[in-house]
Every structure is written in structure tokens, then in C-alpha cells.
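*Asks:* Output the structure for:
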Amino acid sequence: MGLIPYKNEEYLDWSDEANVAKMRAALKDVGGRLGKSHPAIIGGKPIETDGEIVSVNPADPSQIVGRTAAATEREADMALDVATGAFEHWSRTTPESRARILLRAAAIMKRRRFELLAWEVFEGGKPWNEADAQVAEGIDFLEYYAREMLRLKDGVEIYAIPGEESRYSYQPMGVGVIIAPWNFPTAILTGMSSAAIVTGNTIVMKPSEFTSVIGAVVAEIFEEAGLPEGVLNFLPGYGSDIGDYLVGDARTRFISFTGSMKTGLRINELAARQIENQRWVKRVIAEMGGKDAMVIDDSADLDSAAADIVKSAYGYSGQKCSAASRAILHADVYDEVLGKVLENARALKIGLPAEEDGATVNVGPVISEPQFEKVSGYVDAGKQEGDRVLGEDPGDPKNGYFVSPTIFAVEPDAKVAREEIFGPVLSVIKARDFDDALRLANDSPYGLTGGVYSKNRDHLERARREFKAGNVYFNRGITGALVGVQPFGGFGMSGTDSKAGGPDYLPLHMLARTVVERF
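*Replies:* Next comes the predicted model:
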């Protein structure tokens, strides 16, 4: 199967008026389709449910983006049953045929790119550049995992002994449950689902209830790409209604999850229990967030450091598990860096991403009213714990779930400096020296991303060895991991070190076998 070498999808240039015109046309087109209903899809058949999920535009909560089915345990049981039945055939298809479906899905996603961006703007509240980056990432996952499956299709080479032939190969696992987050509803949902599918598994795909319309569009793209009925079963629903059932069922072979630490630990606990008729130990692939730090020492390029702190802290309103939530500044440059960070943050434009000038918006809303209330609570806590050097009190959520970029100068034990906020709130902490800064950065149960700005080679090499995070970046921002270039995933309470977009990811969805023949 001949393929061109893998290359990351390029981001759109918003200074190009042709791209701006296409985006405005897509917003108009998708805007005319808002409010429609989307059923669950089980075994290729639309399934209506008694309840529904109403998705709203977080920048304008009065605007209904769409309605999706709200599955119950009845539909979850049906989806698991269909996926179990479809596995027998799908697991026997060739890796080449499965890879072709991913490549077709990538081509469809490229063709529908502006439409997907518009859905991201309306349902996710994303500024145009953020929407584009994660749709490009979804395309990358499809292209990369297709090639990875072809690389692994014949197994991997192992050592041999005289008189015997040993083969080490992979086979599909079974039925997987995909539980996706709302912050990257195209990219992460596509990535987790495509990895499970291309390795020969069947899935029950549950998007976040806050972005379930985008989930329906992603499921539609897989169907358009030729995925057989029953391989992907689209099951929108509330986690509180169907999450435990899907994870705990004996038919479930593995769970792929991205979300909060609390939910991830709950999934891990449920998956560890053996129940009647369960014939395997369930596998959990989990990415569970972070409290990510950027360390700036006294040798750093302070202008670049300040710009990247702001970019990493406030991209998509801080709603990235990789977002910079802590800036740990060497005492000798603390005041200067903080001043530059404030200057950069004050220049950010807060606005409505769906407006015609959406290409110039830097900060949009947070995703939902519950998230708005959560972030607002942390803002209140921060005002009690430290000095708020930037930011205003959140307004009325009826006018959109907007929280302005906020900075607190706090001690390292402050609540806002310890807990994951998932909003545009940055804690700035003073460190005595580099040793103290690295200690503070590592003083967290999480271990997802981190960064160091320094021209001191000894400091960088020490951070390379000792910074406790799955993705560590030197002299750049800490968000925006590229598929195939910067495999993404953390350890500690940040997850199972699954490294999405890397060479070790697909084997997590397969069973490894060693077959030995003596001559």
C-alpha cells in the first residue's frame, strides 16, 4: 500500500482573505443548521431516546446549537451488544483495509474543514485559530494511525535462536468504550476512536454532553468513509446515566478516556472489578489533566518567555490539560517577567468567536455554566489567597460564559496554585533559585506538561532528567503537541502515560502474541 510520507496538516493562514471568506461562509451555513436533532447511531440505525441533550453556544447561551439523544442503560446495552457482534467480522479484516478507511476519513475531514471549524466555534466557543488547530490535529491522527497500523501489521522483529522461528505480533482486543472530553471534541474524539478502530476493535463512542453535536458530525464522517455498521456506535448521553454501566459491563474489553482526574480514577476503580461472565482484565487508557508549570530562570529570554506564558495560559481560555496554570519565576527576574506577562495579557482580545472578526479573537468563553461557576469560584478563592494583578470579576453568565484572563501572585500552597482550574487563571510564584523553581514545579500530584525557559545548559539538562512530566518543553510554549512529533500524555495523576500520537499508542489497543515454531 503506497503512501506519501507522513506530514502534519498545515494550519490555515487567517491573513489570507480567501480563508476568512470561506470561514464566514461556513459560519453562515452551519448557523442556518443550528437547533436540529441528532439521534444515537447503533448498528448503523438511528435510535431516538426519551430524553435529550440540549447543547448551547457558550458565547450566547440563548442560542441552541443542537439536540442529541440522551442514552440510558437500555441504549448502552444495545450498543455493547451490537459492538460485540460486529467484532467477529471487523477483527478479521486486513490492516490495509482498516487503514484505508482512516485515510478516507482524513480526506473527508479536509474537505469539510471549514464546516468543522464552524461547529467548533458555535458549540465549543473556540476562536478560529484554536478551532483550526484541533481540526488539523484530528486529520493528523487519522493519517498517522493509518500509517502506524501498516507499520505494525506484520508484528515487530525479535531475537531468534537456532532451530526455532519466533514471531511477535498483535491482534485486536475486543469492544472498547471511548469517553471523550469537550475541550477537543474533533481531535481527541477522532484520535481515540480511530486508534481503536484501525487496530481491529469495535467501539461505543460517547462524546461529552457539552459537545455532542460535534460528536455526531465526527461519527458521520466515519460512516461516510465506509466504516461498516456496528463498528462505531455513536452513543451520546450523560456520564452520570451511562458511564458506570459502560465501564463496568463484562462485554467491555478496554476503556479509552480523556477527562478529569476524579472521573478517570472512578473509571480505573470500576474497570478493576471482575464481574460475572468477565473473561479478561480490562485495560484503561487514560489522560486525566494537569497543573502544568513553566519555569523561567535568570538567564532566559524574558520577552519570549512572557509571550509563551500568556499563549500557553490563555489559549482556548485555559481549557487545555496542557495549559500553563503556574508560572514559576526566578526571584532575580520576577518583577520584569511579571510586567511583561501583564503587558502581553492585557493585549488579548476577548470576544465572540462567531462574529465576522473572529480571526482576531484571542479569548472566548468557557464551555458551560457549570464550568463558569467553577472558575468563578477559583477567582474568588484567589482573591482571598493572594494579589490579583490582572482580571475582573466574571459577569452575568446569561451574556455568555466569559471569564477574563486573570493572574494571581500567590504563595505555592495557595488553592489556585495547587488545583486544576481549567480556565483562564494563572498563578505566578516566586522561586529563590533554579533548584527551588524545579522543586516547586514538581510539587504536584500531576505530571502532564511543563516547560523551562533558560540559556543555562546545566539547568536544561537537569530539567530533562528531573522535571516530572510526560511532555517537557524548553524555550517555547507548553501547549499544541503535534501528532507524530510530540507524542502526548503524562503520568502521576495525569494518566497512564499513553502517549497519544506516538509509536507506543496503537499497541495499547491490541494484544501481543508470541508464536514459536521448532523446526
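*Asks:* Could you use CA atoms for every contact and neighbour count after this?
*Replies:* Fine.
*Asks:* name the element M78 belongs to?
*Replies:* helix 73-90 (DSSP states H and E).
*Asks:* Can you mark which positions in that helix are buried?
*Replies:* Judged by neighbour count (16 or more other CA atoms under 10 Å), helix 73-90 contains these buried residues: 75-77, 79-87, 90.
*Asks:* after it, next one along is what?
*Replies:* Heading C-terminal from helix 73-90 (DSSP H and E), you reach helix 95-111.
*Asks:* could you say which helix or strand contains N19?
*Replies:* helix 17-31.
*Asks:* contacts for the next helix or strand after that helix?
*Replies:* Later in the chain than helix 17-31, the nearest helix or strand by DSSP H and E is strand 37-38. Residues outside strand 37-38 that contact it (CA atoms under 8 Å, 6 or more residues apart in numbering): 66-69, 213, 216.
*Asks:* For the comparison step, fold the sequence that follows:
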Amino acid sequence: MTTVTKISPFKNEPFTDFTREENKTDMQAALAKVKKELGREYPLYIGAEKIVTEDRTVSINPGNKDEVVGRVSKGTQVLAEQAMQQALQAFESWKKVSPVERAEYLFKAADLMRQRKHEFSAWLVYESGKNWAEADADTAEAIDFMEFYAREMIRLSETSIHQPLTKMEGEDNQITYIPLGVGIVISPFNFPLAIMAGTTVAAIVSGNTVILKPADSTPVIAAKFVELMEEVGLPSGVLNFIPGDGIEVGEYLVEHPKTRFISFTGSREVGCRIYDRASKVHPGQIWLKRVIAEMGGKDGVVVDETADLDAAAAAIVASAFGFQGQKCSAGSRAVIVESVYDEVVAKVTELTKDLRVGLPEENAPVGPVIDQRAMEKILSYIEIGKEEGTLLTGGSRADGNGFYIEPTVFADVDPKARIMQEEIFGPVLALAKAADWKEAIEIYNDTEYGLTGAYFSQDEERIAYALETMHCGNLYINKKCTGALVGVHPFGGFNMSGTDSKAGGYDYLLLFTQAKLTSRKMK
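*Replies:* Sure thing, here's the model as predicted:
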């Protein structure tokens, strides 16, 4: 590998402007290229072996249910154990590879992904149902994660910037950050490239080896990432790819005595189960497992009477319906001060009605939800909403040969209502009224989650109060509550939103390492 001698400043990958004809043409060409590759079969990666199994996960296009994106081999408990043994073996050599050399694999992978950016985005369009902009942002974030964590690993490895220690005459004292061991990465469907790649490479560049279990509904994009890492020459066994059943494969690996850490992104229910299972010490286990979990949210936008109401309404709609509300940061509720409530509600309703539902391939603003199960769950919450609030727009399935649901807005919802308290993970927005701005913040805080929030106001004293009292990991003032950028907005939340791991932040890699103090008496 090439040696990195100097770290250039980190800069976020730019988003593509699809209003420019040349970018639009390039994206259409990428979609056409990927379309010809749909339906391929993908193996498991265990050590140096590529294993094809009879049992496969069939990934379909959620925007066109008749289109098969790919067929991915499924792991078993036997294969999961094989992956664990390969990861354990690879760890013994990988942990000795210098941080600079480990980082170089990430730099090379980021460069190749940048060259094929539209192609990776096209896979996201077909497999996850993202429109062009959402897919482009997902790919850009994956590139950012790889470059940011590579630079951060080099920074942590430099003795001059290690944790400063109090000087003791006659002693040489140092802290170094060493890897943990074998980690299990369980990634989500909603950012199937960015979060999957980011959590995986953070562990790998820190010197750990990984067993990757991607979301059942988006395994192909994970397979494409694994192919990329193989292409850049990542040693076999460092990254093992084993999709499979959540209990047979996922829970087996979570409970395995040789598992050192679990990095999970997904629902509160599954996250709590993993946390519980990981807490048990099994025979042969000589450590307490570390759990890094991001488990969702019930995020909201608060608007007071001093706010720019047009900007607030636009942010509410963007936060609620970007990627069909399938973001842990999605603003699925808004709390609006009574004196401007009707005006904001009217603006939100009109903006929502203007959203077109259609094929992601054709870059419709609103596409499908991920699968049949998600659609049924969301539609059941819409029926609950019809009893709990006033339906202003949407409320039904939308046309199309996919899992399409109309963007739905409910007004006059009680703060204690289910659609104000429970994570729906779909295109459903609940609006509540508050007597004043302080009550609005109290309503916002009345949730078991604490991931993202937004506050719209022009009053600096109120903003200061909101900054102190709105209890969430990522709080945005006069802007939408989605769209965190790597290195700019370290991401993670409080309470049942997870362990506040702050992905894309300057202390994230510490979660994949352990600090070792060495003290030497000098002559």
C-alpha cells in the first residue's frame, strides 16, 4: 500500500446538481447500466471464500415489485461460526497493520466510489426506492465517512496528539488506542450504503475485523460495497459478509463469546433486544461486549410566532417526507404556537399536496416505502391517526406497482396521541398546537426518544432557552432536522434513540478502540 505522509483537510463530498443537463444525462446513463445488471446472484464472503447457498434473499425494487434487484446467498449458523473463526484469525495480523496503511485502504475505496458515484446511487434508486437526490446524498455520505475516518485514525495514531498526561519526573507515560477484536455490524435499510459503509470502515480502520450483516431488504448494495473493498485489496477475513436471518445469524453472532462489540442501526425494539442479549456473559467470554446503537427517534420541529413561517413550513415538509419519512431523523411531528398555528398548517398542507408520488427511477419527489411489511404498518398508523387527529391530506395508498403511500398530514393531534409518541417510519406527519413557545418545547420533550429536533424563532432569548432545554442529540435552529453532514454535525441521540455515538464525529473511533496506558521508569 502507498504510505500517507500528510493529511489534507477533510472536505465533504459535494452533492450533485441534477438541474444541470450533463449531470442528469450521467445519472440516466448510470441507471441504464445498472438496470442491465439487475437480477445477479451474490455470494457470501467468509475469509478468502465466496460461498453460494441454495437459500437466497431475493431483493426486489420497492418501486416496481416485478423487478428483481438481485439474489443474495443467505448465511446459516454454521456459516456464521465459520465467519467468526475467519475474523478471529484475520484479527491477529490486521491489528498489527499500521494505522496509516489501514487508512490507505479507505482512501482508495473512497476514490473508486467517487469515480462510480452515480452507479452506486443507481443501485440505491433501484433497491431502496430513493430518488436521485436522496441516493446521491447517501453515496456522498459513504465517501465522506471513509475519508473522514481514515484521516481520524491517522490523527489518533500520532503520538503528539494523544491524550495529554500530567508529566511525572523520571517516567515516560503514554496512552495508545488499540483495537477491540471482532465486531458485528448490523446495518439498516434506510441508509444502506452510507451507514453500512460508515460503521464497517470505522471498525476496520481502527484495527478490528468485521462480520457484516446487512438489512434483509437491501443486501445488494452491501454486496456491491464488499466487492469494492475486495477490489482495493483489503486482506481476506478483515471484512466478512453474511446476510441471513435475524435470529439464526444475527442473534447467534451477538451472543457469541468471541464477539467483542456490536454496531447496530435500526429499530428501538431490535436495539433493545441486542442490548439485552449482548449484556450476558457466556462461557469462554472474557470481556463485557460494547454496544454502539442508533435506534431511531420521534423527532419534531417547534415553531413560535416570531419565526419565518414560510421557511418553517418548508422545513417541516422536507423533514417529514424526505425519503418517505424513512429516516431516524425524520421530523414526524411539529408543534406550533397557537397564534400562528392555522397559518403554518395551511402552508404545510399546500406544500405536501404539491409533492408528486412516483418511480424513483424517474426521480419523483416521493417514492415507495421499503416493503410490504412497512407499508402495512404505516397504513395501520394512518388509520389510528384518523381517530386521533384531523386528516388534511393523504391518508391512503398511492398509485403504482410498488409500496406507495400518499404523504399524509394530520392536524389538531393531542401531544399524548400514538401518532405523536410512536415512531411510524413513513410519510406521516402529526401537527400539534401549543399555547406558547415554552409549552411547545415541553411538548417536544415529551417523548422517550431524543435524536433530532428543530426550533424556528427569531427571538435570541428563546433560542438560547431552546438550545439548553430541547433534549436531543442533534438540535437545529431555523433549519430542518434532517441532513447531518460528516464532520460537521456528528450524529447520535439520547434516551431510546441509542447510545449517542456521534457518527461522523471526532470521538467516534474511540468506540472501536480501548485505551492502553504504558508507564516506563526512566534511568
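*Asks:* Tell me how the two chains score on TM-score.
*Replies:* TM-score for the superposed chains, counting by TM-score structural alignment, normalised by the length of the first structure: 0.98, backed by 514 aligned residues with a CA RMSD of 1.0 Å.
*Asks:* hang on, the earlier thing: of the contacts of strand 37-38 of the first structure, closest to S260 of the first structure?
*Replies:* Closest approach to S260 of the first structure among these (CA to CA): V213, at 21.0 Å.
*Asks:* residues near E343 of the first structure, how many?
*Replies:* By other CA atoms under 10 Å, 14 other residues sit near E343 of the first structure.
*Asks:* Next: Y381 of the second structure.
*Replies:* 20.
*Asks:* That one is in contact with I419, isn't it?
*Replies:* Yes - contact criterion CA atoms under 8 Å: Y381 of the second structure and I419 qualify, at 7.0 Å.
*Asks:* and for the helix holding N19 of the first structure, what span of the second structure is it aligned with?
*Replies:* The alignment of helix 17-31 of the first structure onto the second structure (TM-score structural alignment) spans residues 21-35.
*Asks:* Report the mean deviation for that stretch after fitting onto the first structure.
*Replies:* Compared with the first structure after fitting, stretch 21-35 of the second structure has a mean deviation of 0.9 Å; criterion: mean CA distance after the TM-score superposition for the first structure.
*Asks:* which one in the second structure is aligned with N442 of the first structure?
*Replies:* In the second structure, N442 of the first structure lands on N445 (TM-score structural alignment).
*Asks:* which helix of the second structure spans the most residues?
*Replies:* The residue-count maximum for a helix in the second structure (DSSP state H) belongs to helix 132-157.
*Asks:* quick one: contacts of the helix or strand following that helix?
*Replies:* Proceeding N to C from helix 132-157 of the second structure, the next assigned helix or strand is strand 171-179, under DSSP H and E. Contact with strand 171-179 of the second structure is made by 95, 156-157, 159, 162-163, 165, 167, 206-208, 510, 512-522, as judged by CA under 8 Å, 6+ apart.
*Asks:* rewinding a little: residue contacts, the match of N442 of the first structure?
*Replies:* Going by CA under 8 Å, 6+ apart, N445 of the second structure touches 470-471.
*Asks:* for N401 of the second structure, same thing?
*Replies:* By CA under 8 Å, 6+ apart, the contact list for N401 of the second structure reads 63-66.
*Asks:* overlap between those and the first structure?
*Replies:* On the basis of both residues aligned by TM-score structural alignment, their matches' CA atoms under 8 Å, what survives of the contacts of N401 of the second structure in the first structure is 63-65.
*Asks:* In JSON lines, list those residues along with distance to N478 of the second structure.
*Replies:* Listed next are those as JSON lines, based on distance: CA to CA, whole Å:
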{"residue": "G63", "distance to N478 of the second structure": "33"}
{"residue": "N64", "distance to N478 of the second structure": "37"}
{"residue": "K65", "distance to N478 of the second structure": "39"}
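*Asks:* Can you select the buried ones among those for me in ChimeraX?
*Replies:* Command for ChimeraX that selects the buried part of these, burial taken from 16+ other CA under 10 Å:
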select :63,64,65
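*Asks:* which one of the kept ones among the contacts of N401 of the second structure sits closest to D304 of the second structure?
*Replies:* G63 (37.9 Å).
*Asks:* count of neighbours near the equivalent of D504 of the first structure over in the second structure?
*Replies:* Taking TM-score structural alignment, the alignment pairs D504 of the first structure with D507 from the second structure. Neighbour count for D507 of the second structure, taken as other CA under 10 Å: 13.
*Asks:* ok, now S396 of the second structure?
*Replies:* Here the number of neighbours of S396 of the second structure (other CA under 10 Å) works out to 15.
*Asks:* Show me what the longest helix of the second structure is packed against.
*Replies:* Counting contacts by 3 or more CA pairs under 8 Å, 6 or more residues apart in numbering; DSSP states H and E, helix 132-157 of the second structure packs against helix 99-115, helix 117-128, strand 171-179, helix 194-205.
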